[in-house]
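K.L.:
sequence first, predicted coordinates after that:
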Amino acid sequence: MGAGGRMQVSPPSSSPGTNTLKRVPCETPPFTLGDLKKAIPPHCFKRSIPRCVLTGLWVIAHECGHHAFSDHQWLDDAVGLVFHSFLLVPYFSWKDEVFVPKKKSDIKWYGKYLNNPLGRTVMLTVQFKLGWPLYLAFNVSGRPYSDGFACHFHPNAPIYNDRERLQIYISDAGVLSVCYGLYRYAASRGVASVVCVYGVPLLIVNCFLVLITYLQHTHPSLPHYDSSEWDWLRGALATVDRDYGILNKVFHNITDTHVAHHLFSTMPHYNAMEATKAIKPILWRVLPV
């Protein structure tokens, strides 16, 4: 669903088809967020801690950041802080971040020299292995700031306001605690053991995080709005449900239900499949699903 996502069910005969390169309409959708919410069974919005804890570490951490883990914000923040810290991610620093694709005019001058098979291979290798830590540490590929060094670990970075700075200190303390634990483990078992037990799995998780995020928000048919066109609903619909086949279950279906997640981010991921099926008939009016 969305712009070019492969469908799980066949569209009605009136559907515009499954041409994945068909442009998503830029006009205001002929429905509201309320219309979409009414189509979703109410129980899809109910949170269940036991159902969530049976999923992956990153999925639980992600649910906490969106207040989809429990009905209590303090519990979501506590669990989210611990789980994000285990993944060396500053919880509060990243909690409200969003992915915004770059405009063509923002592509660096050297981009044209990398627009070939070898260049793309190099860029993808760097992006998958180093993209996530470079983003957190140096805001690489993030929104530009002209009034200071943008770093997700820096409490005084221009990314945050004064009310948020204490939370950044707390996030940093969580990450530093895990780093210290890894240091003690390395001192006891050796660096090679840390690399095998923690480093390699973390690298794989980060690779999939970058890949999934990029593909969910990047497609030739997705429109990019300027300030005169953008509104919340159109922005939320500018994403893609991707079908990874059997890996959909491995990823707990966060890959093929992203449109629903954009629309209702506090909805638990384990109800997103049912919600996605419920809103498809409405979205078929405008999206080339």
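P.N.:
Noted; the coordinates are in hand.
K.L.:
only C-alpha atoms from now on, for both contacts and neighbour counts.
P.N.:
Noted.
K.L.:
enumerate every residue touching the residue nearest in space to the middle of the chain.
P.N.:
The centre of the chain sits closest to Thr213, judged by CA atoms, centre = their mean, with a distance of 4.9 Å. Applying CA atoms under 8 Å, 6 or more residues apart in numbering to Thr213 gives the contacts Phe99.
K.L.:
this is the other structure I want to compare:
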Amino acid sequence: MVQRQSFEGTGRDLDRQRIAALEKQASLGDVIQTIPKDCFRISPAKAWARLVVNVLLVVLGYAALALNPWWWLLPALWIFTGTALTGFFVIAHDCGHRSFSTRRRINDIVGHVMLLPLLYPFHGWRIKHNQHHTFTNQIEMDNAWRPMSVAEYRALSPGVRAGYRFARGIGWWFASAVHQLNLHFKPSLFKPKDRADIRLSSTAVIAFACVLFPALLWMGGPWAVIQFWLMPWLVYHFWMSTFTLVHHTHPDIPFYPAATWTPVTGQLFSTIHCVYPAWVEFLCHDINVHIPHHVSTAIPSYNLRKAHTALKAHWSDYMHETEFSWSLMRSITRECHLRDETGYYLPCREVD
């Protein structure tokens, strides 16, 4: 049994004590050992059942959009359909971590198919995302919401500064779309051994788009593109941006230089469990039960809650939990922009 720690202090000083105690007490392997073995077991029945239910819900959303006679109901239908499409991403997310199926080919095929409606290239996303998992909250290597240093920010032109402030502020909800376009389609950003996979996924997305958009235009003109693709896609990116931002952003969780970063600090201490409304948790397959997923990507999404309960029984002193609210988003988007010399957040307004 893990011995409980006693901590004294407030805010960042208290969390520095926790980081030091955690790194002295355990490695990431020790943490993984406290998760029941059956949490790592892949269940084809559960995986395929979730996929089928998710597909039916997306079909239901599109059918409702096609048959709906009331303009005022459109926002609710877009929110439902876009959130259900976020579930497609989570299934592909399991595929990318090889936790949907024990067979690599099935993971690759399902991952590609699930991401096509979102115009996401599977291999381009998978490889960059695994880099985030390998180096979570490491300054030099993490590629997800890594804050700029004060010096980097001051070196930007005024226009680029404004864009950065927008992406970390009120425009956070669209930042994942920019991330998608900038990182996942360019073979030159990947190692030579991965570039054939990147071209394959990018070609699949481009081919799908060349069928999708002409078909929508033929069926209903520009409004069909807006109604059936653009609006659900924007809802998806709202959730994608929100989930990924909240997963690792907190005033008391720093980014660490490689010299002091450790896997157990990055994956256990620096990952946040956030509770969302039940309908979001259901449609998005519990992706925000996120700490066990960072402790081990081998845990399928349907086992995350059981794994989280086990982690809390042993490591609750080192785990961060919160609940989704607009006040939470306001706090993050107002305060968590740049990193100071110690790796902690500070707002842009303090250096502008």
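P.N.:
Okay, I see it. Model, not experiment: these values are computed from the prediction.
K.L.:
still on that earlier bit, in three-state terms, label the residue nearest to the centre of structure 1 for me.
P.N.:
Put simply, Thr213 of structure 1 is helix when judged by DSSP: H, G, I helix; E, B strand; the rest coil.
K.L.:
what residue in structure 2 is paired with it?
P.N.:
Aligning on TM-score structural alignment places Thr213 of structure 1 opposite Thr244 in structure 2.
K.L.:
how near is that match to Ile291 of structure 2?
P.N.:
13 Å (CA to CA, to the nearest Å).
K.L.:
got it, and Val31 of structure 2?
P.N.:
Going from Val31 of structure 2 to Ile291 of structure 2 by CA to CA gives 11 Å.
K.L.:
any idea how many residues pack against Leu36 of structure 1?
P.N.:
Using other CA atoms under 10 Å, the number of residues around Leu36 of structure 1 comes to 20.
K.L.:
can you name every helix or strand that the host helix or strand of Val59 of structure 1 contacts?
P.N.:
Assigned by DSSP states H and E, Val59 of structure 1 belongs to helix 57-65. The contact analysis (3 or more CA pairs under 8 Å, 6 or more residues apart in numbering; DSSP states H and E) places helix 57-65 of structure 1 against helix 73-86.
K.L.:
how about the helix it packs on, which residues of structure 2 does it hit?
P.N.:
Taking TM-score structural alignment, helix 73-86 of structure 1 hits residues 104-117 over in structure 2.
K.L.:
quick one: the helices in the stretch 1-150 of structure 1?
P.N.:
33-39, 49-53, 57-65, 73-86, 91-94, 117-138 (DSSP state H, counting those that start in this stretch).
K.L.:
for Ile79 of structure 2, see how far away the nearest residue to Ala175 of structure 2 once chain neighbours are set aside is.
P.N.:
Residue nearest to Ala175 of structure 2 in three dimensions, not counting chain neighbours: Ala167, with 5.6 Å by CA to CA, 6 or more residues apart in numbering. Using CA to CA, we find Ala167 of structure 2 at a distance of 22 Å from Ile79 of structure 2.
K.L.:
kindly report the same for Leu200 of structure 2.
P.N.:
On the measure of CA to CA, Leu200 of structure 2 and Ile79 of structure 2 end up 31 Å apart.
K.L.:
now His320 of structure 2
P.N.:
His320 of structure 2 is 28 Å from Ile79 of structure 2, by CA to CA.
K.L.:
what's the matching residue for Asp197 of structure 2 over in structure 1?
P.N.:
Mapped onto structure 1 by TM-score structural alignment, Asp197 of structure 2 lines up with Gln167.
K.L.:
helix, strand, or coil at its match?
P.N.:
Strictly by three-state DSSP, Gln167 of structure 1 counts as helix.
K.L.:
check contacts around it.
P.N.:
Phe92, Ser93.
K.L.:
neighbours of the residue lying closest to Ser176 of structure 2 once chain neighbours are set aside, how many?
P.N.:
Distances taken as CA to CA, 6+ apart place Ser241 nearest to Ser176 of structure 2, at 5.1 Å, with adjacent residues excluded. Each residue near Ser241 of structure 2 was counted by other CA under 10 Å, and the total is 21.
K.L.:
try Pro117 of structure 1
P.N.:
Neighbours of Pro117 of structure 1 (other CA under 10 Å): 9.
K.L.:
in contact with His273 of structure 2, which residues?
P.N.:
By CA under 8 Å, 6+ apart, the residues touching His273 of structure 2 are His247, Asn288, Val289, His290, Ile291, His320, Glu321, Thr322.
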